[in-house]
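J.: I would like the atomic coordinates for the input below:
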Amino acid sequence: MNPRSSLPTTAVVGLTAVLLLAGCGGGDGDGDGDGDDGAKVADKASSASTTTGASASASPSASASAPSDGRPEISLPADDTLTFTPEQDSDPVKDAILKDNAEFVRALDAAIVAQNPRLPALEYYTEGEGAVAAQDWVQSFKKAGWTVTGTVRYTDRQVSVESKDRASLTYCGDESKGYTKVIKTGVIEHTKVTKNSYVAYGAQVQKNDKGVWELVKIASTRGADKCQP
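T.: Here you go, the predicted model:
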């Protein structure tokens, strides 16, 4: 494949939401790994925008995120690294949204690695259309016999709070060092880095009665100018 988040480069979900998550290496490249590889298992679609987020240092995801407030523990293999910038915000509400968004992305990768579209951790951070999109996305990887590997950086993460329980956020994904891997053979699908290695995301989240900011919709634009290095 090769946009890892573009493995099945996207899973089209009901309405207009499109799932292009869990990062995945470059765009147009050698072999069969180009930005359209996902079409082998899922239809393509995209739409989203990003803005510049506050500054903060990014840190790689650990092999497991420590659970807190009843949240599930999420484990990722050593060869799958995700970083998030900024990790926090000076506003406590935005900080909570950023944290739960990062955990959602981590849960999505964990579900792909486990080849389990109904991974409890993924269901914990999704609802409605967002849950369907995430499950379809993971199912696409499972059907193709792929998993994810490498490093994906999520940057310029910015939150817009709309009400006490609804918000939206935008961010960029740098998949230039993220790839898909064939589970059966262990072969990593490398591709050269192109503009399609960079993806803009737009997500809608909603706070549930447990205080978790769940993903309810997501959209993406591969090759977005605002996310180019």
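
J.: make it CA atoms for all contacts and neighbour counts henceforth
T.: Noted.

J.: which residues of this protein fall in strands?
T.: 11-12, 18-19, 64-65, 74-75, 80-84, 146-161, 166-182, 188-189, 198-207, 213-222 (DSSP state E).

J.: what angle sits between the last one and strand 198-207?
T.: Pointing back at strand 213-222 there. Strand 213-222 runs at 160 degrees relative to strand 198-207, counting by axes from the mean of the first three to the mean of the last three C-alpha atoms, to 10 degrees.

J.: which strands and helices sit next to strand 213-222?
T.: strand 18-19, helix 92-114, helix 128-144, strand 198-207 (3 or more C-alpha pairs under 8 Å, 6 or more residues apart in numbering; DSSP states H and E).

J.: tell me which of the ones you listed is the most buried.
T.: strand 18-19 (a mean of 31; mean count of other C-alpha atoms under 10 Å).

J.: follow-up on the earlier one: between the helices and strands packed on strand 213-222, which one is nearest to Arg153?
T.: Closest to Arg153 of the helices and strands packed on strand 213-222, according to C-alpha to C-alpha: strand 198-207, at 9.7 Å.

J.: from memory Glu129 sits against Val216, does it?
T.: Yes: counting by C-alpha atoms under 8 Å, Glu129 touches Val216, with 5.6 Å between them.

J.: would you reformat the helices and strands packed on strand 213-222 as a markdown table and include distance to Pro67?
T.: Output for the helices and strands packed on strand 213-222, formatted as a markdown table (distance: least, C-alpha to C-alpha, whole Å):
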| stretch | distance to Pro67 |
| --- | --- |
| strand 18-19 | 26 |
| helix 92-114 | 10 |
| helix 128-144 | 21 |
| strand 198-207 | 18 |
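
J.: with adjacent residues omitted, what lies nearest to Asp89?
T.: Spatial nearest neighbour of Asp89, chain neighbours left out: Asp95 (4.7 Å); criterion: C-alpha to C-alpha, 6 or more residues apart in numbering.

J.: show me what contacts that neighbour?
T.: Applying C-alpha atoms under 8 Å, 6 or more residues apart in numbering to Asp95 gives the contacts 87-89.

J.: from these, which is closest to Ser197?
T.: Nearest to Ser197 among those, counting by C-alpha to C-alpha, is Glu87 at 21.9 Å.

J.: to compare against the first, here's the next sequence to fold:
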Amino acid sequence: MTPSPHREPSVNRRPTLLAAITLTAAAALTLSACGGDSDSKDKSNDKIAGADTGDKKSASPTASASTAADRPKIELPSDVKLTFTPEQASDDVKSAVLKDNAEFTRALNAAIVAQDPRLPALEYYTEGEGAAASEQWVKAFKDAGWTVTGTVRFFDRQVTVNSKNSASISYCGDESKGFSKVIKTNEVKGSKVTKDSYIAYGAQVQKNKEGVWELVKISSTRGADRCQP
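T.: Okay, here's the model as predicted:
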């Protein structure tokens, strides 16, 4: 199932990433369930509120990438592990996109763990309505009293550079070892691995004036054939 922001995250599934940010949806949020048992009736193309980037900060063509010192420090607990393959590309621009996509993913998980919808690190890697959607996403888990645990593997990460300040990235997520956890009881939900434990993602990013590739749009397809082991 795909709960609304006023309902609990899907039982027995690990909510790790924004399911979708669309240009037309502006208010509704649904949670993409990840990993664990597969009893969802709506197993693909999960969606949340999206971002029209028309009022997005314009990126300077001469902007240089922010230094490591400028970027927020993201810390995850020892029971939350995320891996990314590949981490780099032969092209510098594509490598930067890969890095910032990974940092966005880590920031989103860190925000869920911290139960902080306005975690600075998450805001750093999102923009406009995309940032608002990310905030709602984390708030849904905070309201439900749920967090995440386990290991999620992101692989087959491919970047397409559309322009100097625009790019897209597609990748797969293996959430077969990632789970939901009830904060109050530490109860871990879900253990059964199914086709829906593997998700295909497609994201659009734009480079801001600091040189950070911010998330502005993302979609997912649960159980995608291209991501199956």
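
J.: got a TM-score for the two of them?
T.: Superposed pair, TM-score by TM-score structural alignment, normalised by the length of the first structure: 0.78. Supporting alignment: 198 aligned residues with a C-alpha RMSD of 2.7 Å.

J.: using CSV, lay out the strands of the first structure together with distance to Tyr124 of the first structure.
T.: Below are those laid out as CSV (distance: least, C-alpha to C-alpha, whole Å):
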stretch, distance to Tyr124 of the first structure
strand 11-12, 20
strand 18-19, 17
strand 64-65, 14
strand 74-75, 11
strand 80-84, 19
strand 146-161, 20
strand 166-182, 17
strand 188-189, 30
strand 198-207, 12
strand 213-222, 8
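
J.: for Ser47 of the first structure, find the nearest of these.
T.: It is, among these and with distance given as C-alpha to C-alpha, strand 213-222, at 4.8 Å.

J.: following superposition onto the second structure, what is the mean distance for that closest one?
T.: Average distance, strand 213-222 of the first structure versus aligned residues of the second structure after superposition (mean C-alpha distance after the TM-score superposition for the first structure): 0.5 Å.

J.: neighbouring contacts of that strand?
T.: Outside strand 213-222 of the first structure, the residues touching it (C-alpha under 8 Å, 6+ apart) are 16-20, 46-49, 96-97, 100-101, 104, 124-131, 196-208.

J.: could you give the residue range in the second structure aligned to it?
T.: Mapped onto the second structure using TM-score structural alignment, strand 213-222 of the first structure spans residues 213-222.

J.: show the contacting residues for Val212 of the first structure.
T.: 100, 125, 206.

J.: how close does the residue nearest to the second one when sequence neighbours are not counted sit to Lys177 of the first structure?
T.: In other words, Tyr125 of the first structure. Computed as C-alpha to C-alpha, 6+ apart, the closest residue to Tyr125 of the first structure that is not its neighbour in sequence is Glu214, at 4.6 Å. Distance, Glu214 of the first structure to Lys177 of the first structure, by C-alpha to C-alpha, to the nearest Å: 28 Å.

J.: looking at these two, which is more packed in?
T.: More neighbours surround Glu214 than the other of Glu214 of the first structure and Lys177, with 25 against 22 (other C-alpha atoms under 10 Å).

J.: minimum distance to Val159 of the first structure: which of the helices and strands packed on strand 213-222 of the first structure has it?
T.: helix 92-114 (6.1 Å).

J.: ok, and the closest non-adjacent residue to Ala102 of the first structure?
T.: Phe84 is the one closest to Ala102 of the first structure (C-alpha to C-alpha, 6+ apart), at 7.0 Å.

J.: the one you found touches Tyr154, doesn't it?
T.: Yes: if you go by C-alpha under 8 Å, Phe84 of the first structure and Tyr154 touch, sitting 4.8 Å apart.

J.: need the contacts of Asp95 of the first structure in a markdown table with neighbour count and distance to Tyr171 of the first structure, can you?
T.: Below are the contacts of Asp95 of the first structure laid out as a markdown table (neighbours: other C-alpha atoms under 10 Å; distance: C-alpha to C-alpha, whole Å):
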| residue | neighbour count | distance to Tyr171 of the first structure |
| --- | --- | --- |
| Glu87 | 21 | 12 |
| Gln88 | 20 | 14 |
| Asp89 | 20 | 14 |
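
J.: got those residues as JSON lines, with distance to Cys227 of the first structure columns?
T.: Shown next, in JSON lines, are the contacts of Asp95 of the first structure (distance: C-alpha to C-alpha, whole Å):
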{"residue": "Glu87", "distance to Cys227 of the first structure": "18"}
{"residue": "Gln88", "distance to Cys227 of the first structure": "20"}
{"residue": "Asp89", "distance to Cys227 of the first structure": "20"}
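
J.: nearest to Ile183 of the first structure among those residues?
T.: Using C-alpha to C-alpha, the shortest approach to Ile183 of the first structure within the contacts of Asp95 of the first structure belongs to Glu87, at 31.0 Å.

J.: and that closest one, how far from Trp213 of the first structure?
T.: 15 Å.

J.: what does Val161 of the first structure give?
T.: Taken as C-alpha to C-alpha, the span from Val161 of the first structure to Trp213 of the first structure is 11 Å.

J.: how about Thr9 of the first structure?
T.: Counting by C-alpha to C-alpha - Thr9 of the first structure and Trp213 of the first structure are separated by 25 Å.

J.: neighbour count for these two, which is higher?
T.: Remark: of Thr9 of the first structure and Trp213, Thr9 carries more neighbours, 34 against 27, as counted by other C-alpha under 10 Å.

J.: not counting its neighbours along the chain, what's nearest the more buried one?
T.: Thr9 of the first structure sits nearest to Gly38 (C-alpha to C-alpha, 6+ apart), 3.9 Å away.
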